[in-house]
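Colleague: Sequence unavailable; structure follows:
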């Protein structure tokens, strides 16, 4: 059974991960990544991967799900930044 804190973690994961969707969509649709900082997204991506490893170590479903999806969205933004120069 999932405890209340894990439910809070899942809700936080949903909200923070979903916050990337508008930026991914806008960048993909406009084919422009001018406003994105490659350095920031590379550092953020490494941080997310480290959080994912930590989540796996803790066996925290909310951390694993959130950081896996956020890593994918961040990776897409990095690809868009490199592609849409």
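Modeller: Good, I have the coordinates. Everything quoted here is computed from the prediction, not taken from an experiment.
Colleague: Please make it C-alpha for all contacts and neighbour counts, starting now.
Modeller: Noted.
Colleague: For residue 10, give its distance to residue 54.
Modeller: 16 Å (C-alpha to C-alpha, to the nearest Å).
Colleague: Give me the more crowded residue out of those two.
Modeller: residue 10 (19 against 14; other C-alpha atoms under 10 Å).
Colleague: Not counting its neighbours along the chain, what's nearest that one?
Modeller: residue 62 (4.7 Å; C-alpha to C-alpha, 6 or more residues apart in numbering).
Colleague: this is the comparison structure:
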């Protein structure tokens, strides 16, 4: 959450790498799948939120990269 706020506030996402964002999204999807298989609401909720935050960072990076 702090990274999303920082990127939005500074209107820059230069410090974020595409590779790391991709790995984070894949990790969130895998953990979410694991939580669904276990039917564990805590794992599902936390990784759904994490995935949404990561997708938000991808969006910000894409938008701010276009501005340059």
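Modeller: Ah, there it is. These numbers come from a predicted model, not from an experiment.
Colleague: Do I have it right that residue 80 of the first structure meets residue 29?
Modeller: No. Taking contacts as C-alpha atoms under 8 Å, residue 80 of the first structure lies outside contact range of residue 29: 10.5 Å.
Colleague: Those two: who's more crowded?
Modeller: Legend: neighbour count by other C-alpha under 10 Å for residue 80 of the first structure and residue 29, higher for residue 80 (20 against 9).
Colleague: Tell me which residue of the first structure lines up with residue 64 of the second structure.
Modeller: Correspondence of residue 64 of the second structure to the first structure, assessed by TM-score structural alignment: residue 84.
Colleague: Surely that match is in contact with residue 35?
Modeller: No. In this structure, residue 84 of the first structure is not within contact of residue 35 by C-alpha under 8 Å, at 11.2 Å.
Colleague: ok, longest helix in the first structure?
Modeller: Counting by DSSP state H, the longest helix found in the first structure is helix 61-83.
Colleague: Check the alignment and tell me where residue 67 of the first structure lands in the second structure.
Modeller: Residue 67 of the first structure maps onto residue 47 in the second structure, by TM-score structural alignment.
Colleague: can you check residue 30 of the first structure too?
Modeller: So, by TM-score structural alignment, residue 30 of the first structure is matched to residue 10.
Colleague: circling back to that earlier point, so which of residue 84 and residue 35 of the first structure has more stuff around it?
Modeller: A side-by-side neighbour count of residue 84 of the first structure and residue 35, using other C-alpha under 10 Å, places residue 84 first with 13 against 8.
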